[in-house]
Each structure stands twice: as C-alpha cells, then as structure tokens.
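>>> Here is the input, now give the coordinates:
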Amino acid sequence: MKIKYLGLLLAGTLGMNSCSMVGDIDSIKPYYKMEGDNVVYNLESAESVLRGVYKSWRAFNVSSFRLYMSILSGTAVSKGGGLTGGQEFVTNSIQANNVALANIYQGSYLTINTANNLIKLMERGDAKGAPEKRVKEIIGECKIQRALAHFQVLRHFGYFFDLSSPYGIVLRNTPFSGTETAPRATVQQSYDFILADLNDAIANAPQNNELHYYVTKTTAKALKAKVLLHMGRYSEAETTAKEAIDDAKRNGYQLEGSFQTIFTNGYDSPEALFATYTEGPMEVASDQIARTTYSEFTKRMADMLVGTNNDGDLNTGDGYDQRFYLMFNPTLAGAQGNGKHPYSTNGTGKHNTQMLLRLGEIYFIHAEAAARNGHFDTARQSFQIMASRAGYPADYAAGIRNNQLLTAIFQHKVLELFAENGEDWFDFVRYYQAKNIAINAIKSTIKSDSQLILPLPQTALAGNNQLQQNPL
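All right, here's what the predicted structure looks like:
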C-alpha cells in the first residue's frame, strides 16, 4: 500500500513550494487553527494530520537545503545556475540575510510546530475512539520528528560541538502562534530536550512499519545513537548504535546488497530508516541536485582510497571508489547527473527520495564510536561491512592501523553519504573539534572557527527579540 498525502493540509505548507518564501518563524500558525479547534476528532482525522507532519519534510525550505551543506564543506560544487544564496556557501561567508538560512530555519520550525499541534490534540483526547496504544504511537512518531527537526536546527545554528556553550536553540514543546518570543536554550539543554523526545519515542513509537517513510522505535534508537555521537558520549553512542543495528535486523530493515539499489528503490529500500515519500505529480520534493556536482576534493578521495595515483575512469569505474562511480558514471547518473537522484523531477512515477536516516549511516556511527572508545576490532567489524559493499577486499579494515582508522572511517563515510544530508559538513566540524583534522583540510576558504556555525537568519531575529545572534 502506498500512502497518498491528500486531504488535510498543514497551515503554510503550500507556500513552502516557493523558493522565495521567507519570514520570521513566529509567523507560522498552529495547524488546528485552520478549522477552529476540532481538526482532530477521531483516529482517521488524526492519521491525516500525522501525514501532514511527514509531508513537511518535503517542503522546499527543507528539502532544497541539504545540498548547501555539502557545498559548504567543499565535497560538492555548484554548476549551471547554482543555488539561490549559494555563493556565500561556496566562499564560507554566509550572512544573516541569506535567503537559504531563513528557509531552513522556518521550515524546521514548521515541522516542530505541526508535530506540537498534533501532540497537544492527541494528549487532550481529541481522537475519540482511538485505541490508547495508537494514540501513544502517534505521539511517539511526532516526537521523533520533533527531535529530528530540533537536532537539525541545533546542528545548523547552534554550537552543537560544545556542551558547555550557551548558544543552543529555541526549544518548542507546545504550539506557537506568532506572538511568543523565547531565548535560546544552552547546548546541553537542547540535547537533553532532544534525547527526552527520543527516549519517549523508543518506549511508545510503533515497533515496525513495512513502509519506510514512517518512523519507528528503530528510527528513534538510530537517531539517538547519532545524537550521542555528536555529544561526544562515545560509549553510549557505541552501545546504542549496536542496539539500533540489532533492532533493525529484527524489524524488517537491512542493508541493500548494492549501493545503487538504495536510491533506485528509494522509499521502498529496506535500508531506509526514514525517507520521504516522493511519487507522482503531488508527492514531490525539490532536491536541485542537478545544480551541483562533485568537487576535486571528493574526486581525489575516491581515487586515493582505491590506491591509484592517477584519475580513474568514470565510464568503467576503474580507479575510483565504486560509490563515486555509481553516483557519477554518465550512464548510471541519470537525469539529474547524480545516481543518488536517478529519477526525473517531472516524471509521473517514482521521484527522488531523500534519505533522512538510513541503516548504512548507523554502521559508520557504530564504527566511529567504537574506534573513539579504543574498541578497534569492534570498529573494524562495522566498518568492513560498509567497505565490503563498496567493493573493498574482505581484509580491508584489518589492514588499517589503529591510529589511521578514524580517518579512514571519515573518508568512507563522506563518500557513502555525500549529497544526502550534509553529513560531510557536520562530520568535518566534529573531527576538527576533536583535533583529528585541520580546519582547512577540505576547503581553503574555511579559516576560522566562526565559520563553523551558520548565523541565525535576520528574519528570525526580527521576529523574536529574545533571540541572540551567534558570535562572529
């Protein structure tokens, strides 16, 4: 069964399709105000509103921004017309009035607000006749998405790498209508809020779902491992990532046998822990991937990892990491010029799914956390699984010295997740903060710690007089 995102729409969602849509986040109205206070009145109406929360991840403001972070890190470059506001990401000189910043900030809080509205209505008992178990599951699904959206804001606009920093984010656990202002929480408070949501979801979200554009307990546990890794709580991250991998195996998730089939299968991929449903003329997301391509850094790394000193051949794959080849081979790359987005943006069938979280990433999280804990053999086991799928020998990880293992995990993870969710940028920041790489290891325009955090959008500052800008 394929879900159709029709019926009730979220307040403001239609406007999100325009690349010019900006404005302060406090202008977003609560969803239930659209039709008074009775938009949820039974289980069917609650499920319809829940689908709207999922739909918010496809909004232009959110879906189009992921590429910006790969440009920021230097693993991707703009081509053709480029991306709106993208030049400042090319030069790592982003200003507070950048339209892309306003879009992602507002889009993230739209997801948070729509989730908060539904949580309120479910906790209030508006879904008359709904089984108590399903009520708790819906709240759990909303909390996973609220946690993910807050985590997204924290990583983009907060000092996510410093638990002692006062520069966290504005936390929202109740609906807001446009009149409320609030100060930033600390980074520690921000993480505590996110973890509390995920722990609640691990207890109450659905155990599994054959439709991988829905979130489950496994999604929550995998995201928790990712959050713990960013917090530097490596022992817990290692344990939680292993639990998530084991849960995934029990609950219908598994790694694809081929890197390429992850993206041709899209939201149907068993590897997807949370993916956008994108198919047909109504269920689309703007990825803009055709406006980007690989950088020389990414190309050289794909060449170096297989041990060659000269450029490989993209027509045959010889001399290149197979993930790079499958993304950019002229035949396999498809209409968008990137094999991770193989479908036409205007087709009537399946469109390009955005992988918000997938199982392959959790293997890398487990490998990194284990390596940072000094559990090198354990780290190699998870790392080898991912390297084997990419065509590396069965003893590849065993041949990497302990003091080189973290660097190898970083490089392989960049190629694995490149042009998906900007993980290459956040990993760069984490590795730099851990003194594993130099600040300009990827891109010469990154020269200062102040460039590691995006400025809060001017529109957000204008709409919230308690909001304090990041230091320059």
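>>> C-alpha only now, for contacts and for neighbours.
Noted.
>>> Hmm, S164 and Q188 touching each other?
Yes - counting by Cα atoms under 8 Å, Q188 does reach S164; the two are 6.7 Å apart.
>>> one more, for comparison:
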Amino acid sequence: MKRYKIFLLFIVAGTLIQACSKYTDIKTEGALTPSDYVNYRYLMNNRQDLERSVDMPDMTADDIVYNDAAIQQGLSAESRNAYMWAAQYYDVVAADPDWKILYANIYPCNLVIRDVMNSNGGTTQLKKQVLAEARVHRAYSYFTLVNMYGKQYNESSKATDLGVPLLLEPDVAIVATRATVQQAYDQILTDLQAAVPDLPEKNTYNIYPSKAAAYALLARTYLQMGQYVEAEKNADNALMIQSGLLDLSTLSSYPQRTDNPEIILSKTAGMSHQYSAMQVMSSQLLSLYDTKDYRYSYFTSNYTLSGNTYRVYSKEAVIGGNRNIGPSVPEMLLIKAECRARAGDAGGAMSAINTLRAKRFAALDFTPMTATSAADALVKVLQERRRELCFTCIRWFDQKRLFTDSRFAENITRTNFATGETYTLTPGSNRYLFPIPQYNIQLNPSLEQNPR
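Purely as a prediction, here's the structure:
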C-alpha cells in the first residue's frame, strides 16, 4: 500500500471525533474511499479510538458518593450535574464526550461493514474477520448508548420506548431520529450473532474482537434483557474459550491491559476519572468488602482532604493506566452465577462465585461462600457483582435492570453542598435516562429529549 494512503488513514481515523455533524459531532472532512483491504484492517486496528469508552455512568451510580463540599467543588461542572442527575449535564455549547466517542467509533465500523468485502487484496476469510470485528465494536457502542440514553429494555414497551439514533451507514448527512429500544437491541444481537462465525476464538490482542468477545457481549446483552437462559449459554461459550483469572494474592505487579488474561475485550473508561483520587466509595459499597479481600487492600486506598479521610477506588493508580470496562472473565462468571441462581440452582451459583473468589483472597483466608436458598444465592451474587465490577459502569446498568425488584431497588439521595438542595433518584425514574446532549439537539431538532 502506498504511503500516502496510510498517512491519509491516520489523519482521518485519528480525527473522527473532532468536528461536527447533525447527530454525533464527528469529523466529515474529505472522503475516505480506499480500495485496498489493508485500509479497512487499519481502521479496525485504530486502538486510540476504538478502545475508548465511557465513564459518566460511574458518576451517576450508587457506588460513588461525595458527602464533602470540597470534593464536590473539585469536580467539573459536568460531573456535578451528572452526580445530581440534573436535567442537563453539559451546556448548549459543550458536546457530551461519551455520546461523541461512541458515535465516532460507530462511523468507521459502518464504513468497514459496507465496503470491506468489495475491497482489493486480502483473502475472503481476512475480509470477513475485519467485517466481524466492526460488527462487534458497533454492537458494543450501541449497547452502551441505549443503556445510557434509552429506557431499560422491557418486553411490554420495547417497541415504543425511545432508544438512540441507529445509524448503520457511513453517511453523516442522514437526519437522525431516535430508534426504539427494540430496534436497538435487535441490531445489537444481529451484529453479534453475525460476527461469531468469522472471528478467531482469541485474537492477537484483547483490543481486537474475538469469538469470546462476541459471546461475552451477547451474555451482557441478554442479561440486561432479562433473558437468563441465553445469557448463561453465551457466558458459558465465552468461558469455554477464555477462563483465565489473576490470583491477586500472588501478583508482584498488575499486568497491562493487553497482557491481562481476565480481559476478553479491552474498552477503557473515559478521560474524566483517569488516575483520579476522586472516586469516593459509598458506605454501602464499602460494607460489602472483607478487609482481607485483595480487591479492597489492592484496589482501594485512603484519601484525606481537609482533615477528613475517605476510601477511594484507586485501581488506575495501581495499574498505571485507565481501567477496563469491557467484558471480562469475572463478569462472565458472575453472569453464569446470577443465571444459575435465577434458575433455582443455588449450588451452581455459589460454585461460579467461588471460582472467582478463590483468586481474590490468600489461600488461608478463603472460605467458600454458601447459600441457604436460590433467593439467598441471588442476593450474594449481586453483592459479588458490586465488589468485582465496581467502577466499570456496570452498576448503573444493574440499577436500571433491577428497578422492578423490591429486594434490590432503592431510593438514592444526594445533597448539593453548595446550594443545600437534596435530590432523590427513585427506582425506574426518568433520571435513569441520561439527557440527550442539548448541543446535538440544537444541530438536529429531530432528536427528541428524554423526559426528566
């Protein structure tokens, strides 16, 4: 391939999220119409963009708390707005970076899906793999978008509940409107199921989608839909390919993301929390940990401000990089455990949980967890999800899907210390829908805002 084509691709792919369009605020200067297969391979190798994901759902979830005026004041205005579940998180001239990143990642995927099979060079098998990788990345983005900005999947109302704009062509001139939740989930499942046959079981690095990654995202999607048989089946499929766990009690140093056997598909949290000491853990979350649990001693630390000491989640400082929020082996074990509990199999649920917990304690400190019933097992599984998956944006999605279950649905109250105002998030509230960015509504009035 000629050098100028490589250079062009670097410029275009590296700046996809810089300028504006009517729906996602992505760059459209120039036309990328390469004829060679290798150009599409490069687009799917663009780790700088495709590995990036979101982080604001950690700010809205109940795993975090800021009961200190100084800490609240230290947050960005956007983060404070999100923390209080405000009517808007960003002002009319500021783009929402989570929305922007996810749609910017969808654009090159659409380009690959449309054109790669007609490109020159490369075998049919290689082209199909690149196409499959694009489908997985697109499915990940749409799953995250619909669960941030759309309503929770509900069988009785999915056909009318608003989801997010569903853009499947690399054409930024399209006037986007919001698809339904059902349409979004149908597309996610279609992409992932179509991708499975053409992916390697494991890819060269975990930044590239694999068969295990497609199964893992199917498991995550079906769990959010409440389809537990399918969720467990796909979690098992992923675990049959990849089941490695880190033994935290024996680690001399934490591996980089690409070397971490637990990560099935690497997706990094957004930039607002990177290396942050501001992820103050709620008392409810902290109460779930045994101090002998290495997830407590290794990934959390004390933070002192104005004479007050708080426990913060400090995994990024430990690993020296941004945290992974993509699907992982622990998440698959937890999905399997939850599905077993919901099927009435308390022993199977605890077996899956103990496989994970045995790697989170020193051998002398580990005691297998037991459950007295399937209902007890479900409570313990969901507690384990919080311990293991905190600050991966999963908790916010769990709060959304569990709101109809009185055992797990709770009111969350927060106080703005600058104004003295108190805000309460109730189960199933419209505040569980992130506001559509006002910036994008100004560009495209066809985008309907979420009720507040």
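>>> Overlay the chains and give the TM-score.
In this superposition the chains share a TM-score of 0.82, using TM-score structural alignment, normalised by the length of the second structure; 418 aligned residues with a Cα RMSD of 3.2 Å.
>>> follow-up on the earlier one: of Q188 and S164 of the first structure, give the one with the bigger neighbour count.
Q188 (19 against 13; other Cα atoms under 10 Å).
>>> In the second structure, what residue corresponds to that one?
Aligning on TM-score structural alignment places Q188 of the first structure opposite Q182 in the second structure.
>>> Distance of its match relative to A219 of the second structure?
Applying Cα to Cα, to the nearest Å, the value for Q182 of the second structure to A219 of the second structure is 17 Å.
>>> my guess is L467 of the first structure meets L171, correct?
No - contact criterion Cα under 8 Å: L467 of the first structure and L171 do not qualify, at 11.6 Å.
>>> Could you pull out the residues contacting both of those two?
Common contacts of L467 of the first structure and L171 (Cα atoms under 8 Å, 6 or more residues apart in numbering): R184.
>>> Could you check how many residues crowd around Y294 of the second structure?
When neighbours are defined as other Cα under 10 Å, Y294 of the second structure has 19 of them.
>>> With T293 of the first structure instead?
Counted with other Cα under 10 Å, T293 of the first structure comes out at 21.
>>> and it, what pairs with it in the second structure?
In the second structure, the residue matched to T293 of the first structure (TM-score structural alignment) is Q279.
>>> and its match, what is it in contact with?
Q279 of the second structure is in contact with 64-65, 273, 312-314, counting by Cα under 8 Å, 6+ apart.
>>> Return the member of those residues nearest to V136 of the second structure.
The shortest approach to V136 of the second structure among the contacts of Q279 of the second structure belongs to H273, at 25.5 Å (Cα to Cα).
>>> Can you report how many residues lie near that closest one?
19.
>>> just checking, it touches D58?
No - contact criterion Cα under 8 Å: H273 of the second structure and D58 do not qualify, at 9.3 Å.
>>> Shouldn't G257 of the first structure be within a strand?
No - under DSSP: H, G, I helix; E, B strand; the rest coil, G257 of the first structure sits outside any strand and is assigned coil.
>>> For it, give its distance to L456 of the first structure.
For G257 of the first structure, the distance to L456 of the first structure (Cα to Cα) stands at 41 Å.
>>> And the two? Which one has more around it.
L456 (24 against 12).
>>> Return the residue of the second structure aligned against the more buried one.
Using TM-score structural alignment, L456 of the first structure lines up with I436 in the second structure.
>>> The closest residue to its match other than its chain neighbours in helix, strand or coil?
Of all residues not flanking I436 of the second structure in the chain, Q449 sits nearest, at 5.6 Å (Cα to Cα, 6 or more residues apart in numbering). Following three-state DSSP, we place Q449 of the second structure in the coil state.
>>> dump the residue contacts of the equivalent of Q449 of the second structure over in the first structure.
Matched by TM-score structural alignment, Q449 of the second structure corresponds to Q469 in the first structure. Listed by Cα under 8 Å, 6+ apart, the contact set of Q469 of the first structure reads 455-456, 461.
>>> can you tell me how far the residue lying farthest from the centre of the first structure sits from V53 of the first structure?
Distance to the chain centre peaks in the first structure at G129, reaching 34.9 Å (criterion: Cα atoms, centre = their mean). In this view, G129 of the first structure and V53 of the first structure are 22 Å apart by Cα to Cα.
>>> all helices in the stretch 151-300 of the first structure, in order from the N-terminus.
187-204, 217-231, 234-250, 259-265, 296-304 (DSSP state H, counting those that start in this stretch).
>>> E137 of the first structure maps to what in the second structure?
Alignment note (TM-score structural alignment): E137 of the first structure maps to Q129 of the second structure.
>>> May I have the secondary structure class of its match?
helix.
>>> still on that earlier bit, return the closest of the contacts of Q469 of the first structure with respect to K143 of the first structure.
Nearest to K143 of the first structure out of these is L456 (Cα to Cα; 24.1 Å).
>>> Verify the stated contact: the closest one with F157.
Yes - using Cα under 8 Å as the test, L456 of the first structure is close enough to F157 to be in contact (6.1 Å).
>>> okay, and the common contacts of these two?
Common contacts of L456 of the first structure and F157, defined by Cα under 8 Å, 6+ apart, comprise N470.
>>> and the residue nearest to R452 of the second structure when sequence neighbours are not counted, how many neighbours does it have?
Distances taken as Cα to Cα, 6+ apart put N430 closest to R452 of the second structure, at 5.4 Å, once the chain neighbours are dropped. Using other Cα under 10 Å, N430 of the second structure is surrounded by 16 other residues.
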